[in-house]
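> Sequence and predicted structure below; questions after.
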Amino acid sequence: MPFSAPTDFLHITSLDDMPSELKGGVVAIGNFDGVHRGHQAVLNTALETGSTLDAPVYAMSFEPHPRSFFNPANPVFRLTPSAQKASVLAACGLNGIVELPFTKEFASIEADHFVEDILLSKMGIRHAVTGYDFHFGKARAGTPDFLRQAGQTHDFGVTIVAQETDEGTETISSSRIRDCLKAGEITLANALLGYRWFFESKVQHGDKRGRDLGYPTANLQLAENCPLKHGVYAVRVVLDDGTVCDGVASYGRRPMFDNGAPLFEVFLFDFTGDLYGRTLKVHVVSHLRGEETFDSVEALIAQMNRDSDEARAILASLHPLSALDHTLFPQSLG
């Protein structure tokens, strides 16, 4: 079964279903793809405000991603699809998410109507928190300054959170993290996220070639537009029954064999059992090397043995990247 947020986390997809538990609350508004450290600054500000006001705190987001809506031929790769985003937001301590359908009609709502009809009439907010670059409403007319003025006019609080940078003073953004995945810089991507990036996928049947090599793998399909660099990775995997396994994975086209469609093939250490049809949650920890071809199957197996040893060593010495990582990422196999 798919992984999800805790049952007390509210995942609302229609304003007609706006629960009383969230009304009068503090809303953090944004796309929040990846829920990275920049987003977390917005969420933490909302949580602090909610604590001061003794009010519920939730996120407001949109599906599909507005950039994908306006350019469907080139959809944005989602670092955290809807269910995964909800699970990260729940781990951050929020009470829920209001995830509104981003449609042509929604995109045409005037900024003042967005405030009056949605934030106030339907959601009954007491306070709104957004990032410095968030815009809303038709033609993106709802600027941070517009929201501040609307708060003064309608008597609700507004906090605009400044740009968040990393230790090198570069801006933390979802686009930058996607670029890191494309370059195989998974350690940097995880540092910018503040937790180990993960995805969920159902195990599908393959050609069983890994079994013949002594490395039976669980074959997983990533999104077609996933930019992750082809290569070999150390991973920690959560099975759908809660079992945690370490492993090594190869993502690519298998140039020594069929050079086919990209697959993420995971070999789980010290595991026996049937995984076909089960959903795995894969935390990608470290990039070991790029995809290669070898002179012989024997040379390939020898390299796979070295990859496994390196992955085991990396996974045995991990420490949490943050409190959020401690919550999301299994810290041991126990």
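Now that the structure is in, tell me what you want to look at.

> Could you use CA atoms for every contact and neighbour count after this?
Fine.

> Tell me, how many residues neighbour L22?
L22 has 21 neighbours, counted by other C-alpha atoms under 10 Å.

> quick one, helices of the stretch 1-150 of the chain?
Secondary structure of the stretch 1-150 of the chain, counting by DSSP state H, counting those that start in this stretch: helices at 37-53, 66-70, 82-92, 104-107, 111-113, 144-154.

> here's the one I want to compare it with:
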Amino acid sequence: MSPATLIPLDAVPASFRGAVLAIGNFDGMHRGHHALFEAARQHADRLGVPALMLTFEPHPRTVLRPQEPFFRLTPLTAKARLAGAFGLAGVVVANFDAAFSQMSAEAFVADILVQRLGISAVVVGHDFLFGHDRLGSPAYLEQEGPRHGFAVHVVGAVTDAFGAPFSATAIRGSLEIGDIAGANRDLGYRWFVTGTVQHGDKRGRELGYPTANVRLPADCGLALGIYAVTLTRADGTVLAAVASYGKRPTFDNGAVLLEVHVFDFAGDLYGEEVAVTFFAYLRGEERFASIEALIEQMDRDSLAARAILASAGEGSGLDRRIAATMVARTLPIS
């Protein structure tokens, strides 16, 4: 299974015209979004056309409220992997800037949906709003779709067992307190991050715990601490690991870094694009009085992580499909 192709809005191939299009920010691509992707794929299969996703980059929140920190759950590369796992052929990326934010709902429909994409159908959530001052709505699309020759499918609210709608905000809150189980439950898959393995200070090697170091975006709000994880290599190999996300208070208390110790591995990962998937939060970050005390705790953390990963299994069908979509096929995003 391949990732969906990332496609700039201004460079959509002719082969993707006439697609069924799911639209949204889709940060998290959580269980509330899954119904939209499934609906888009089903309608596309029935019509014999591609199923695509239209999303916005950067996230509109960072443009409209730049002064407020914003913890993004799924950057573009992650969206491509997830979209591929849902059977979508491509992720169309609209450059969201100040000018785009002023586009009217009428122009969005006429210019983007009709002229640039030539869609056959659109799939949106019941609460989807778009256009300047958010004047566009599902009702507006249902009004305009027949006039422009495309069908409109509106997906109702998707809720958890307690009747609460799934929410990216709630998932961020779970990750910020280390509630990996809660976040993964609402996502419908195990949360993962991607990045390039870089050289560090080699201190982990001296401690008997060499690490693959990945610097995550500054906006990452994940709780500092120790996690049971897997590391997926560019060739799809999945390796069991334990990870520290933090500032290394026993040493330099420096910049936040994700340091992944892969069990029973002696290869070279430098420069490799990897995915790190989170299974469980083990403990918060601590400052130890001695190196010996730190190593003893690292030994305990490793045993705990091994036990968790050994009993976790492969996860859901979606988890297995995601694992097969490591490297995104990308057209340049300007």
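Perfect, I can see it now. Everything quoted here is computed from the prediction, not taken from an experiment.

> Which residue, other than its chain neighbours, is closest to the aligned residue in the second structure for A55 of the first structure?
By TM-score structural alignment, A55 of the first structure lines up with V49 in the second structure. Nearest non-adjacent residue to V49 of the second structure, counting by C-alpha to C-alpha, 6 or more residues apart in numbering: A19, 5.4 Å away.

> In contact with the one you found, which residues?
44, 49-52, 117-121 (C-alpha atoms under 8 Å, 6 or more residues apart in numbering).

> ok, now which ones touch the alignment partner in the second structure of H230 of the first structure?
Using TM-score structural alignment as the criterion, H230 of the first structure maps onto L224 of the second structure. Residues in contact with L224 of the second structure (C-alpha under 8 Å, 6+ apart) are 178, 244-246, 284-285.

> any idea how far the residue mapped onto F96 of the second structure from the first structure is from C180 of the first structure?
When the first structure is aligned by TM-score structural alignment, F96 of the second structure is paired with F102. Look at F102 of the first structure and C180 of the first structure: by C-alpha to C-alpha, to the nearest Å, they are 27 Å apart.

> and if you look at L188 of the first structure?
Applying C-alpha to C-alpha to L188 of the first structure and C180 of the first structure gives a distance of 7 Å.

> neighbour count winner among these two?
C180 (20 against 15).

> whereabouts in the second structure does the longest strand anywhere in the first structure align?
The strand that spans the most residues within the first structure, counting by DSSP state E, is strand 279-290. On the second structure, the counterpart of strand 279-290 of the first structure by TM-score structural alignment is residues 273-284.

> which outside residues touch that stretch?
Residues outside stretch 273-284 of the second structure that contact it (C-alpha under 8 Å, 6+ apart): 178-181, 190-197, 223-234, 301, 304-305, 308-309, 326.

> now, which of those residues lie within strands?
The members of those that map onto strands under DSSP E are 192-196, 225-232.

> ok now do the alignment partner in the first structure of P210 of the second structure, which residues does it touch?
In the first structure, the residue paired with P210 of the second structure according to TM-score structural alignment is P216. P216 of the first structure makes contact with 208-210, 267 under the criterion C-alpha under 8 Å, 6+ apart.

> about what we covered before: could I get the ones in strands among the contacts of stretch 273-284 of the second structure as CSV with neighbour count?
Output for these, formatted as CSV (neighbours: other C-alpha atoms under 10 Å):
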residue, neighbour count
F192, 19
V193, 19
T194, 20
G195, 18
T196, 17
G225, 20
I226, 26
Y227, 26
A228, 25
V229, 28
T230, 25
L231, 25
T232, 21
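
> which one of those residues sits closest to A14 of the second structure?
T194 (30.6 Å; C-alpha to C-alpha).

> how far away is the closest one from H126 of the second structure?
Here T194 of the second structure is placed at a distance of 31 Å from H126 of the second structure (C-alpha to C-alpha).

> Check Y270 of the second structure too.
Counting by C-alpha to C-alpha - Y270 of the second structure and H126 of the second structure are separated by 45 Å.

> what do you get for G18 of the second structure?
From G18 of the second structure to H126 of the second structure the distance is 23 Å (C-alpha to C-alpha).

> likewise T196 of the second structure?
For T196 of the second structure relative to H126 of the second structure (C-alpha to C-alpha), the value is 38 Å.

> next one: S137 of the second structure
Per C-alpha to C-alpha, S137 of the second structure is found 8 Å from H126 of the second structure.

> Next: F26 of the second structure.
Going from F26 of the second structure to H126 of the second structure by C-alpha to C-alpha gives 14 Å.

> which of these two has more neighbours?
Using other C-alpha under 10 Å as the criterion, F26 of the second structure and H126 rank with F26 on top: 21 against 15.

> which residue lines up with the more buried one in the first structure?
Mapped onto the first structure by TM-score structural alignment, F26 of the second structure lines up with F32.

> quick one: that match and H39 touch, right?
Yes: if you go by C-alpha atoms under 8 Å, F32 of the first structure and H39 touch, sitting 6.1 Å apart.
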